[in-house]
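*Asks:* got a predicted model here, sequence first, then my questions.
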Amino acid sequence: MSSTKAKKEVFCIHHILTAYDKETGFTLDDIDVNLCTYLVYAYFGITESGHLVSKRPMLDHYKENVIKFNNLKNDNGELKTLLAIGGWENENSPKYSNVAADPGKKRNFIRSTTEFIKKYNFDGIALHWCFPGMFGGDPIYDKINFSRWLKQIKNEFARLDFKLMVMVQGEVNNIDLSYDVPGINESVDFIFLTTYDLYGKWRDHIGIHSGLYKSPNANVDYLNADFVVRNWIENGAAPEKLIMGIPFFGRTFTLADANENQPGAKFSYVGEHGEFMDYLNICKNTKNGNWILKWDSDAMGPYSYNGNQWVGYDNIQSIQIKGKYIDKYKLGGAAGIFIEDDDFRGICDNEKYPLLSTLAKAMGLNVKKEISKLLININLQKKNKKNQEQEVVLNHNEKFEL
C-alpha cells in the first residue's frame, strides 16, 4: 500500500446489523482489506454494570464472526482492527452516564474490554456514547465524567499498546453540553467526527446531510461538515487526530411540494421507503432514468429526486473534494460508514467499492481499481478499398484490474 503521497488513515466501518439485513448478502469475504488502514467492527454494547456485551451473539460468536473479522489482517499485514462500542441501538445515554460516574463500573468496562481485545486480536476500541448529557443523561456531570473515563481507558491502553478512538456527534450544541474537547484530545488517538446526519426528520427543511459547506437556503450556519471540523479545532482538538466521517448512505425526504426540490425546501416526512438509502440503490435509481441527479455547488454534494421523493448523499465527486479538504486542514484521515452501503460488488458502477476506493485513493493509499461484471464492447471498423466494413465485437464478462 505504499504511495508517494503521505498516507492518512482510512477507517472502514462495518455494521453487522446493516450488512446482514441486506438483500445483496454482504459477508466478510466482500471486504477489500487493501482499501483500509483500520477495520472497525460495529457494534458491541455494555451492561448496566459496565461489562462489554455482544448485541448479536448469534453472529458475533456462534458464527465466529469476530474471529473471521480479525483474520482479515492475515491478508494485509499493515491492517489494524477496532471494536466499536455503543451506537444507537439499545445503547441509551443513561446507561453510559451511570457507568461514567461509577469507578467500579468503569473498572468493569476497562477490564472486560481489555480481555476481549486480547482474546480476539483487536488493536483497540472506538467508543461511541451518543449524546452525553442528553436524552436522559446527566447534563451537569456527563461532560467531565466522559473525559475522565476516556483518560482512564487510555492509561490502561497505552500500557498495552492499544488504540482508542472516540466517536462524537458533530452539531455545535453537542460540544457545549457533551464534550470536554481539550480533555478528550489529550486522552485519545483519534476523534471520529460525525460530519453527517446533519439533516433528518427533526429539521424543518431538507438538505444534504453530509454537505461539506453551507447551502444558501439553510437557515443556520452549522449544518455542514466544514463547520463541524473547524469548531472542534477551535475548541482544542488537534487536526491530526480528527477523522472525518463520510457516509455511504443518503438521508431521504418526502417533499411537501414536488416542484420545490432544492435544498432548503419543506418536507412532510422521510422517504416513503424509509429515512435511509444506501449508495447502491441511489446509483441504480439515478442510472435507470427515473431519478434526476443534481449537484449543490454551495454544499459541494449531490442530491437526486423523483416526484416528491428526495435524497441527499455523497458520491465520487464529493468524496474527492472532501479528500482535498482533509489535506488542506491536515486532518488525520477519514472513515467510510458503512462499507456495506457502498456498491461493494460493482453492480451499478461496474467498479467494486467506488466510494471507498475513491476515499482510499484520496487518503494516499495505493488503490488498484477492480472492475467486475463489466461488458466491454470494442468495435473495430476496418474499411477495404471497396468501402466494405468489418466489425469485431469482443465481449468480456470477467473481472480485471486497471
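*Replies:* Alright, I've got the coordinates.

*Asks:* CA only for contacts and neighbour counts going forward, please
*Replies:* Will do.

*Asks:* so who does the spatially most central residue of the chain touch?
*Replies:* By CA atoms, centre = their mean, the mean C-alpha position of the chain lies nearest to residue 337, the distance being 1.9 Å. Residues counted as contacts of residue 337 (CA atoms under 8 Å, 6 or more residues apart in numbering) are 12-14, 245-249.

*Asks:* which one of those residues is nearest residue 32?
*Replies:* Nearest to residue 32 among the contacts of residue 337 is residue 12, at 9.6 Å by CA to CA.

*Asks:* second one coming, line it up with the first:
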Amino acid sequence: MMSRTAIVLFLVSLYLPIQYAAAEKLKVRAGSWMSDGNFFSEINSKLFTHLLYAEAYVNTSPFEVEIFPSDEPEFVTFSKKVKEKNPSVKTLLSIWGEAEYALMMRNPSSISSFIRSAQNISRRHGFDGVDLYWDYPKTKADKEHMESLFQEWRKYIHANDSELILTATVPYSPDWPHHDKHVSFYPIRSMARYLDWVHLVPFHYLFDQRINVSAAHSAFYDPTSYCSTAYGISNWIRGGLMPSKIVMGLPFSGYAWNLPDPKNNNLGVQTGKVQIYRALGMMTYKEIRGIIPLCGGKTRYSDTHKIYHFSCGSTWIGFDDVKTIKIKVSYAKEHKLLGYVAWRVSYDDNGLLSRAGRFS
C-alpha cells in the first residue's frame, strides 16, 4: 500500500501537467509594439507567441506599403532582435490606413500592387505575417471593398506564400462607433473565412469626445451601455466570427478626465474638459503607476466594470491592473477564444501586465 506521502506526491505529479496545459490553452499571446520613444530591445519576447510591429502605411501612388524614414533603423532589425530572445515568436507587420484604403479599393491593379508590396516588405525583413488596421469602413461600398481585399489577399497567399499569416485589427465591436447591435460595418463572415484571426482594439469604448462623465474606457462589463469588452466579443460572435478567430485586446493604458469637483470623484460623475497627458487623455500603465504614489497611493476597484480608478486633485483616472488583466485572460480561456493581444507592450511597467497575461 502506498504511504500518505507517496499518494500526495503522485497527486501533485498529476496536477502540475494539468495546470501547465491550462496555461497553454490560448494559442495566441500577442503583443502590439509601437516605439513611442521606447526601444524594442526592452521587450521580453519569451512572454509572447506573436508580436505586431506598428506601423507601416500605404502611399497613394502606386499604393505600396512603406515605412516612415524615422522608423527604418528599428523596423529592419525588429524581427531579428526579438527572435534572438525567443526563436519561436512570430512577428507581424501592422499596416495602417483609412482614406488610403478607400482610394486603393477603386482600382483592382492598386489592390494587387498593395498585396504584393505588403508580402515583399514583410518577408524581406523577417516578418511572418501581415496585419491590416482599418479603423472602420465608412460606407457600404467600403465594406464590399474590404471583403474583396481579404478574398484577393487570401488567394494570393495560397498561390505565393502559404505560410504568411494574415490578420486584421478592428474595433472592440463591429457596430462601433454607433453602438447599434443590428448594424455591422464589417464583412464578418468573409473575415472569418479569409483571415487567420482578428485582433480587437481594447479601449476608447467611451472617451471625452463622446461623453462628459468619468467612464470606464475599457470596461469588461457595463450594465448601462453596449460599451464593454464582453459585449463587443459577443457581438462579433453573433455576426459570424468564431471564437477561435478572436484575439481579445488587453489595454496597457488608462484614461484621464478633469473633475469640476475634486470631492465628487466616483466612476460616472460629471466631468469637464479632458486632462491631456497623451492624445485624447490616454495614459500608459507605466505613467499611471508612477502617479499613484504621488496621489496618496490608494486606488479603488469597480467589481461591476472590472477596472481600477483613482483621483489626484481634480484629475480622475481609470485603468486596468494585474487583477483585471487576469480576469480578461480567464474569460478568453473560458469562452475558447484564440488568445489575447497586449495593446501596447511599450506601455507596460517592467513587464507586470505582460507577465500577468502570460501566466494567468
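*Replies:* Happy to help now that I have it. Note that the coordinates shown come from a computational prediction; the quantities given were computed from them, not determined experimentally.

*Asks:* mind checking which of the contacts of residue 337 of the first structure are in strands?
*Replies:* If you go by DSSP state E, those have 12-14, 245-247, 249 in strands.

*Asks:* tell me which element residue 52 of the second structure is part of?
*Replies:* strand 50-58 (DSSP states H and E).

*Asks:* where does that strand end up in the first structure?
*Replies:* Using TM-score structural alignment, strand 50-58 of the second structure corresponds to residues 38-46 of the first structure.

*Asks:* with adjacent residues omitted, what lies nearest to residue 324 of the second structure?
*Replies:* residue 306 (5.9 Å; CA to CA, 6 or more residues apart in numbering).

*Asks:* what lines up with that neighbour in the first structure?
*Replies:* Match for residue 306 of the second structure (TM-score structural alignment): residue 300.

*Asks:* neighbours of its match, just the number please.
*Replies:* 20 (other CA atoms under 10 Å).

*Asks:* contacting residues around it?
*Replies:* Counted by CA under 8 Å, 6+ apart, residue 300 of the first structure has contacts 211-213, 318, 321.

*Asks:* which of the residues you listed tops the neighbour count?
*Replies:* Busiest of the contacts of residue 300 of the first structure [other CA under 10 Å] is residue 211, holding 29 neighbours.

*Asks:* specify the local secondary structure of the corresponding residue of the second structure for that residue.
*Replies:* By TM-score structural alignment, residue 211 of the first structure lines up with residue 219 in the second structure. Judged by DSSP: H, G, I helix; E, B strand; the rest coil, the three-state class of residue 219 of the second structure is coil.

*Asks:* distance check, residue 219 of the second structure against residue 255 of the second structure.
*Replies:* Taking CA to CA, to the nearest Å as the measure, residue 219 of the second structure falls 12 Å from residue 255 of the second structure.

*Asks:* who touches both of those two?
*Replies:* With CA under 8 Å, 6+ apart, residue 219 of the second structure and residue 255 have no common neighbours.

*Asks:* got a list of what the residue mapped onto residue 271 of the second structure from the first structure touches?
*Replies:* Under the alignment defined by TM-score structural alignment, residue 271 of the second structure is paired with residue 267 of the first structure. Contacts for residue 267 of the first structure (CA under 8 Å, 6+ apart) come out as 204-206, 253-257.

*Asks:* closest to residue 288 of the first structure out of the ones in strands among the contacts of residue 337 of the first structure?
*Replies:* The closest of these, once distances to residue 288 of the first structure are taken by CA to CA, is residue 249, at 18.6 Å.

*Asks:* the closest one -> the second structure?
*Replies:* Counting by TM-score structural alignment, the partner of residue 249 of the first structure is residue 253.

*Asks:* near the closest residue in space to that match that isn't next to it in sequence, how many other residues are there?
*Replies:* Spatial nearest neighbour of residue 253 of the second structure, excluding adjacent residues (CA to CA, 6+ apart): residue 284 at 4.3 Å. By the criterion of other CA under 10 Å, residue 284 of the second structure has 21 neighbours.

*Asks:* and the equivalent of residue 284 of the second structure over in the first structure, how far from residue 161 of the first structure?
*Replies:* Mapped onto the first structure by TM-score structural alignment, residue 284 of the second structure lines up with residue 278. Distance, residue 278 of the first structure to residue 161 of the first structure, by CA to CA: 36 Å.

*Asks:* and what of residue 256 of the first structure?
*Replies:* 53 Å.

*Asks:* of those two, who's got more company?
*Replies:* When residue 256 of the first structure and residue 161 are compared for neighbours, residue 256 comes out ahead with 16 against 11, by other CA under 10 Å.

*Asks:* what sits against the more buried one?
*Replies:* Applying CA under 8 Å, 6+ apart, the residues contacting residue 256 of the first structure are 266-268, 308.

*Asks:* for those, which entry has the maximal number of neighbours?
*Replies:* For those, neighbours tallied by other CA under 10 Å; top is residue 267, 23 neighbours.

*Asks:* hmm, residue 276 of the second structure is touching residue 255, no?
*Replies:* No - using CA atoms under 8 Å, residue 276 of the second structure makes no contact with residue 255, being 9.3 Å away.

*Asks:* of those two, which one has the most company?
*Replies:* Using other CA under 10 Å, the more surrounded residue of residue 276 of the second structure and residue 255 is residue 255, with 33 against 14.

*Asks:* so that one is in which element?
*Replies:* According to DSSP H and E, residue 255 of the second structure maps onto strand 253-258.

*Asks:* mind reading off the mean deviation between that strand and the first structure?
*Replies:* By mean CA distance after the TM-score superposition for the first structure, the fitted strand 253-258 of the second structure averages 0.9 Å away from its aligned residues in the first structure.

*Asks:* the strands in the second structure, which residues?
*Replies:* Going by DSSP E, the second structure shows strands at 28-33, 50-58, 65-66, 90-97, 129-134, 165-170, 197-200, 246-251, 253-258, 282-284, 300-302, 307-312, 315-319, 339-343.
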